[in-house]
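J.: here are the coordinates; sequence isn't available:
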């Protein structure tokens, strides 16, 4: 599961990391001007909010050296095109890597609209045993080397009865790697930079051709920092939500005899 994440990198770093061309793109193409206008660091991105995504750009002239990716804004909450009334459809923020190819909700997007979702990291909650009486402990999960990661995502455009269109998206998750498993059994699929073009190529590559990319990241990619329950409230949007705290009922460090050193001890 991935229910909160952050994107706090400067805009130039995002553009460079994903080799983005200028201008907006969207399934309904209703954006106007630079998609990064008003861009700001976001420390607590929640479902139903707009999220930045990266999609394959339209076809270019042969031999062109222009960037082949464009940014788009989506609502985090996937709506299949066949849904008639969103009020009768559950909010889908994640798609399971193991079943996305076959599920009716995601089948078309897996074939035609694979995207990347830039992130500086994500949040997850470790739920202690009920008998402990402790509250879930939130963790800020960030790349150990800093910088950005790219979550695998899916995009779909929903057309309402009144003719308006809404671009929506979901983050693909997979079984947790060994290092992350003490916190949660699911984690986002991370696409490596060398695989960006392969993942986004929906013109020539079918879902079966990218299935191998939907795997857990290596154990040493992320580090986990316990943070306060301020992250639970969407209204808390400042950098203080990432301030380290002492973990309550912290799990033992992976590969140790059971001794925990709190911050960063899981990875």
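T.: That came in fine, so what should we check first? This is a predicted model, so every value here is computed, not measured.

J.: contacts, neighbours, all on C-alpha from now
T.: Noted.

J.: residue ranges for the strands of the stretch 151-267 of the chain, please.
T.: 165-175, 186-188, 222-227 (DSSP state E, counting those that start in this stretch).

J.: now those strands as a markdown table including mean neighbour count and distance to residue 151?
T.: Shown next, in a markdown table, are the strands of the stretch 151-267 of the chain (neighbours: other C-alpha atoms under 10 Å; distance: least, C-alpha to C-alpha, whole Å):
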| stretch | mean neighbour count | distance to residue 151 |
| --- | --- | --- |
| strand 165-175 | 24 | 7 |
| strand 186-188 | 24 | 6 |
| strand 222-227 | 24 | 13 |
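
J.: Take this one as well and set it beside the first:
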């Protein structure tokens, strides 16, 4: 986790759900984002705060600093909350690149315990079907005419628990509304951000899931049918 997610609703709906207490810069139309199958390596709307204003910027999902590229390491799309704040790769992003990914849910593949080749995708979302916000860390230059090659972001993940561990042992870090807003603030220290990520996470039992078709496995499939429940899942 997390390798695919859905960013479907309108920008306005996401911001109304988050209820930010700082000004948002940019236009809000009634058009849904309409991405049912967001995949790594694509640009994703990333909510971030610069000084005292919120911005939405299209940022590449994936992070590969120059030294990692030279070493032949592939781009990373997730960062483990247990190590992101202190590790060489992500510490700079944790300090000054915290952001949120607006989402309606995410996908995980459950493996058959007797045959690892058999996998069944599930769509996971909040029980009230309201928007959720993944904690993310990023490095990007919104005002640059030519963005550096190592600009990008990763989604922060935490260990699954309760029912979600049956689907996958990791899940995106989704914090409470208040904690998410504090996470965004440039005034929040890296140490405080660690506290938020540890102590203000929405519990797993507030999420639910259902099986979906295997069409989600193809990034070219991106329509409302992707998230529909199917009968008789393989696992």
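T.: Alright, I've got the coordinates. Small disclaimer: the values here were computed from a predicted structure and weren't measured.

J.: TM-score of the superposition?
T.: Once the chains are laid over each other, their TM-score by TM-score structural alignment, normalised by the length of the second structure reads 0.86; 226 aligned residues with a C-alpha RMSD of 2.6 Å.

J.: Which stretch among the strands of the stretch 151-267 of the first structure approaches residue 46 of the first structure most closely?
T.: Residue 46 of the first structure lies closest, by C-alpha to C-alpha, to one member of the strands of the stretch 151-267 of the first structure: strand 165-175, at 11.9 Å.

J.: just checking, residue 247 of the first structure touches residue 226?
T.: Yes: counting by C-alpha atoms under 8 Å, residue 247 of the first structure touches residue 226, with 5.5 Å between them.

J.: helices and strands around the lengthiest helix in the second structure, which ones?
T.: Secondary structure of the second structure per DSSP state H: the longest helix is helix 190-199. For helix 190-199 of the second structure, the elements it packs on are helix 177-184, judged by 3 or more C-alpha pairs under 8 Å, 6 or more residues apart in numbering; DSSP states H and E.

J.: how many neighbours does residue 145 of the first structure have?
T.: Neighbourhood size, residue 145 of the first structure [other C-alpha atoms under 10 Å]: 10.

J.: Counterpart of it over in the second structure?
T.: Under the alignment (TM-score structural alignment), residue 145 of the first structure pairs with residue 128 of the second structure.

J.: residues contacting its match?
T.: Listed by C-alpha atoms under 8 Å, 6 or more residues apart in numbering, the contact set of residue 128 of the second structure is empty.

J.: And residue 119 of the second structure, how far from residue 85 of the second structure?
T.: Distance from residue 119 of the second structure to residue 85 of the second structure, counting by C-alpha to C-alpha, to the nearest Å: 33 Å.

J.: Which one's more surrounded, those two?
T.: Shown here are residue 119 of the second structure and residue 85; by other C-alpha under 10 Å, residue 85 has more neighbours (21 against 17).

J.: quick one, what contacts the alignment partner in the first structure of that one?
T.: When the first structure is aligned by TM-score structural alignment, residue 85 of the second structure is paired with residue 101. The contact partners of residue 101 of the first structure, by C-alpha under 8 Å, 6+ apart, come to 107, 110, 207.

J.: cool, and residue 42 of the second structure?
T.: By C-alpha under 8 Å, 6+ apart, residue 42 of the second structure lies in contact with 59, 60, 61.

J.: what's the counterpart of the second one in the first structure?
T.: Okay, so that is residue 60 of the second structure. By TM-score structural alignment, residue 60 of the second structure lines up with residue 75 in the first structure.

J.: Around that match, how many other residues sit close by?
T.: By the criterion of other C-alpha under 10 Å, residue 75 of the first structure has 21 neighbours.

J.: Next SSE downstream of the strand or helix carrying it?
T.: Taking DSSP states H and E as the definition, one finds residue 75 of the first structure inside strand 69-76. Going down the chain from strand 69-76 of the first structure, the next helix or strand is strand 94-96, by DSSP H and E.

J.: How about residues contacting that next one?
T.: By C-alpha under 8 Å, 6+ apart, the list of residues contacting strand 94-96 of the first structure from outside reads 1, 2, 106, 170, 171, 172, 173, 174.

J.: and if you look at stretch 109-117 of the second structure?
T.: Contacts for stretch 109-117 of the second structure (C-alpha under 8 Å, 6+ apart): 118, 119, 120, 121, 122, 166, 167, 168, 235.

J.: swap in stretch 13-25 of the second structure?
T.: 52, 53, 54, 55, 56, 102, 130, 131, 177, 181.

J.: Recalculate using a threshold of 7 Å.
T.: For stretch 13-25 of the second structure, the surrounding residues in contact (C-alpha atoms under 7 Å, 6 or more residues apart in numbering) are 52, 53, 54, 55, 102, 131, 177, 181.

J.: The fourth one contacts residue 47, correct?
T.: Put plainly, it is residue 55 of the second structure. Yes: the criterion here is C-alpha atoms under 7 Å, and residue 55 of the second structure meets it with residue 47 at 5.8 Å.
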